[in-house]
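In: Provide a 3D model corresponding to the input given below.
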Amino acid sequence: MKLKRCFDLVAGLIGLCLLAPLMLLIACWVKFDSPGPALFVQQRVGRHGVPFAIFKFRTMAHDGTAGNVPRMWPAPCITRAGHWLRRTKLDELPQLANVVLGQMSLVGPRPELARYVACYPPAVREKVLSVAPGITDWGSIKYRDEGSLLAAAADPERTYIEDILPVKLAFYQRYVDQRSFWMDLRIIASTVSTLWR
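Out: Alright, predicted model coming up:
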């Protein structure tokens, strides 16, 4: 969809320019709050199954293994800055660079780790990976407190795979079937409204 890509590129560039001062302040805070880089880079699965490096502000203590650890655990490793960044979702801002690079869209199924994509039923995997992953979608809005849900679970990984992921996949498939420019605008507006509240 040419309109979608054009919108993503323009909005991504504008967002990076306007938010650059805020992102610089956040990067400095992350650096001074705990040892390690300001950015967290992790391999995710993109459109057509092509892996890419997703960018986030680092929210966990840096020990050299974070690249293979999901964002939801281990909770004790979350930094002071990380707690606030996760709660406000500002740790996701660097993904605007992924959008500009064409690896992601503003709206679309959230990109997952390869080991979770391996849990998708084959037909679902083909459909979900037929579009570019996004920064936000209906599933992200519903599970905006996902970290809290998983922190309360006896087995977070099993809870994610068996309880949360199937619901997310239903949202992803619905998006692929019904996607349009106007739906993207609705999702963006709903995301901003949810975060503001």
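In: from here on, contacts and neighbour counts on C-alpha atoms
Out: Fine.
In: which SSE is the nearest residue to E157 once chain neighbours are set aside in?
Out: Closest residue to E157 apart from its sequence neighbours, by CA to CA, 6 or more residues apart in numbering: L150 at 8.0 Å. In this structure, L150 sits in helix 146-151 according to DSSP states H and E.
In: related to what we said a few turns ago, distance of the residue nearest to E157 relative to A75?
Out: Distance of L150 to A75, given as CA to CA, to the nearest Å: 9 Å.
In: those two - which one has more neighbours?
Out: L150 (19 against 14; other CA atoms under 10 Å).
In: check contacts around the residue nearest to R80 when sequence neighbours are not counted.
Out: Among residues not flanking R80 along the chain, D33 sits closest, at 7.1 Å (CA to CA, 6+ apart). By CA atoms under 8 Å, 6 or more residues apart in numbering, the contact set of D33 is T79, R80, A81.
In: quick one on the thing from earlier: give the contact list for the residue nearest to E157.
Out: Counting by CA under 8 Å, 6+ apart, L150 makes contact with M72, P156, E157, T159, Y160.
In: the structure of the following sequence is requested for comparison with the preceding one:
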Amino acid sequence: MKKSFFVIPLSFLAHILIVNITLYALTPATYLNTFSIIFLNISWFLITYSLDFYPTARRESFGQSLKNFFKLYLLFGLVYFTSFAFLKPYSYSWQYLFLVYLVICSLLMLFRIIFYWSRNLVRTKEYVHTRTVVIGRDKNLKKIRRIFDIPKYGYRYMGYFDNSESNSPTYLGTIENSYDYIFKNNVEEVYCLASRLSKDEIKHLMNIADNSLKKIKIIPDNKELFSRAMSIELYDSVPVLNLRASPLDLEYSNLLKRIFDIIFSSFAILFVLSWLIPVVFILMKLDSKGPLFFKQKRHGVNKNTFWCYKFRSMAKNKDSDTKMATKNDMRITKLGRILRKTSIDELPQFFNVLKGDMSIVGPRPHMELHTRQYETSVEKYLVRHFLKPGITGLAQVKGYRGEIIHKSDIINRVRYDIFYMEKWSILLDIQIIIRTVTNIFVADKNAY
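Out: The predicted model follows:
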């Protein structure tokens, strides 16, 4: 974004004003303590700086910034309540202080929405467009053109250069012609497709850019290996491409997910399973012979084997470790049909979650026999084993649960599992949990 160096200080100033004006208007006694105000303002600066909260990336959207916003809310909330805990809450109740905190969060969110709306509006104006050209032509040209053609990003695509002539209306000439064109047409950003340029040509373009205030960006030769999940890491000065990156690769993400799992599973065990287990035990004894729990070896993260627990829903049989439940399966007991229809049979897996073998949300674990079968017949099947299996998952709430009748059933299940791994967030976990609960009250044709 042109003149983006103004965006960070202005956004920071606007946020600081929102925080301070709200506190002054709703908790004026706060300003009787100078240290309190200094503490809150410095904390805001340190938190936003550590989160890199004010990026100027042209393609960052409001949705992409939400994750950072919620991290900011959490960290600043801790600082906010800590300041009152140590500096006295004056005459304000904790309930009132919490409402003030919600007002601050709401105003900050409103400002952020207005900011992105106005930024996108401004970028549609011709005078703020960034003039760009592409040097080289391969399969990536069409892909990057789609980005340039989105008005809210503020690009003005001039055309491309390549040594292979073309009748395309956007073809501007050979790579040699690009050098003069960049200067004469005030091109601001130059995108070079490395697959079509020699080392000397790239160096020459870099020299031109460095000596003329032009930005040059290199699109590497991807050999068609790139994916949306990739990330680039620097090992000293060597760029290393990670083709299967996930938010859960980050330590804090794993820690956050684990804390959520422990709290949620502990709550479920204490307040649900504590009374449900005796009830199911009595009903099961009246319904059929056999143990209360059914346990089975399944594959988890990194294909490690663990014992997965469920309420027993079938009569004892020799096919339990080799054959999935099917529609009108004669092995399922009367009580078992109810347990399976409502997914209550899965609830003992909260013990697996608390133990650490599973997560609340993740790919459903399969029995060992099926893992061996699908890892050789279904492409990318083992990718789902990069993370812990879950009691519920994205594939399940999208309808891919239960018996696998057609090959497309397992293929689509794997696709959703990989999508979940690549796009994980606590918010996504909560959405899947809510959807799982609501599905209990809706007739699911695959729940049997």
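In: what residue in structure 1 is paired with S343 of structure 2?
Out: In structure 1, S343 of structure 2 lines up with K89, judged by TM-score structural alignment.
In: what's the helix or strand for the closest residue to that match other than its chain neighbours?
Out: The spatially closest residue to K89 of structure 1, leaving aside those adjacent along the chain, is L195, at 7.9 Å (CA to CA, 6+ apart). Per DSSP H and E: L195 of structure 1 is located in helix 181-196.
In: quick check: the gap between M109 of structure 2 and F98 of structure 2.
Out: Distance from M109 of structure 2 to F98 of structure 2, by CA to CA: 17 Å.
In: before we move on, the earlier item: in structure 2, which residues correspond to the helix holding L195 of structure 1?
Out: Counting by TM-score structural alignment, helix 181-196 of structure 1 corresponds to residues 426-441.
In: buried ones in the matching stretch?
Out: For stretch 426-441 of structure 2, the neighbour count (16 or more other CA atoms under 10 Å) marks D429, I432, I433, R435, T436, N439 as buried.
In: just put those in TSV and tack on distance to N302 of structure 2.
Out: Compiled in TSV, the buried residues of stretch 426-441 of structure 2 are given as follows (distance: CA to CA, whole Å):
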residue	distance to N302 of structure 2
D429	21
I432	23
I433	24
R435	27
T436	26
N439	30
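In: what is the equivalent residue in structure 2 for V117 of structure 1?
Out: For V117 of structure 1, the residue aligned by TM-score structural alignment is T371.
In: list the contacts of the nearest residue to that match once chain neighbours are set aside.
Out: Nearest non-adjacent residue to T371 of structure 2, counting by CA to CA, 6+ apart: H299, 7.4 Å away. With contact taken as CA under 8 Å, 6+ apart, H299 of structure 2 is in contact with T305, F306, P365, H366, M367, E368, T371.
In: can I get the residues you listed in a markdown table including secondary structure, distance to A14 of structure 2 and neighbour count?
Out: Shown next, in a markdown table, are the contacts of H299 of structure 2 (DSSP: H, G, I helix; E, B strand; the rest coil; distance: CA to CA, whole Å; neighbours: other CA atoms under 10 Å):
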| residue | secondary structure | distance to A14 of structure 2 | neighbour count |
| --- | --- | --- | --- |
| T305 | strand | 53 | 16 |
| F306 | strand | 52 | 17 |
| P365 | coil | 48 | 25 |
| H366 | coil | 51 | 18 |
| M367 | strand | 55 | 20 |
| E368 | helix | 56 | 17 |
| T371 | helix | 54 | 17 |
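In: out of these, who's nearest M314 of structure 2?
Out: Closest approach to M314 of structure 2 among the contacts of H299 of structure 2 (CA to CA): M367, at 16.1 Å.
In: pull out the buried members of the contacts of L150 of structure 1.
Out: Neighbour counting by 16+ other CA under 10 Å classes M72, P156, E157, Y160 among the contacts of L150 of structure 1 as buried.
In: average offset between the particular helix or strand that has Q173 of structure 1 in it and structure 2?
Out: Here Q173 of structure 1, judged by DSSP H and E, is contained in helix 165-178. In the superposition against structure 2, helix 165-178 of structure 1 averages 0.6 Å from its aligned positions (mean CA distance after the TM-score superposition for structure 1).
In: for structure 1, what spans make up the strands?
Out: Along structure 1, counting by DSSP state E, strands occupy 39-45, 51-57, 105-107, 134-136.
In: which of those sits most buried?
Out: Neighbour counts (mean count of other CA atoms under 10 Å) averaged over each of those peak at strand 105-107, with a mean of 26.
In: in structure 2, which residues correspond to that one?
Out: Under TM-score structural alignment, the counterpart of strand 105-107 of structure 1 in structure 2 spans residues 359-361.
In: how far does that stretch sit from its chain's centre?
Out: Chain-centre distance of stretch 359-361 of structure 2: 15 Å, with CA atoms, centre = their mean, to the nearest Å.
In: contacts for that stretch, please.
Out: Stretch 359-361 of structure 2 is contacted from outside by 258, 261, 264-265, 350, 352-353, 388-394, 429, 432-433, using CA under 8 Å, 6+ apart.
In: map L129 of structure 1 across to structure 2 for me.
Out: Alignment note (TM-score structural alignment): L129 of structure 1 maps to H385 of structure 2.
In: where's that match relative to Y181 of structure 2, distance?
Out: Distance of H385 of structure 2 to Y181 of structure 2, computed by CA to CA: 51 Å.
In: which residue of structure 1 sits opposite G399 of structure 2 in the alignment?
Out: Using TM-score structural alignment, G399 of structure 2 pairs with Y143 in structure 1.
In: the residue mapped onto K168 of structure 1 from structure 2: what's its closest spatial neighbour, skipping adjacent residues?
Out: By TM-score structural alignment, K168 of structure 1 lines up with R413 in structure 2. In this structure, R413 of structure 2 finds its nearest non-sequential neighbour in A395, 5.2 Å apart by CA to CA, 6+ apart.
In: and the one you found, what does it touch?
Out: P363, R401, N412, R413, V414, Y416, D417.
In: out of those, which are buried?
Out: P363, R401, R413, V414, Y416, D417.
In: any chance of those in TSV with distance to I21 of structure 2 as columns?
Out: Converted to TSV, the buried ones among the contacts of A395 of structure 2 look like this (distance: CA to CA, whole Å):
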residue	distance to I21 of structure 2
P363	46
R401	52
R413	50
V414	50
Y416	45
D417	45
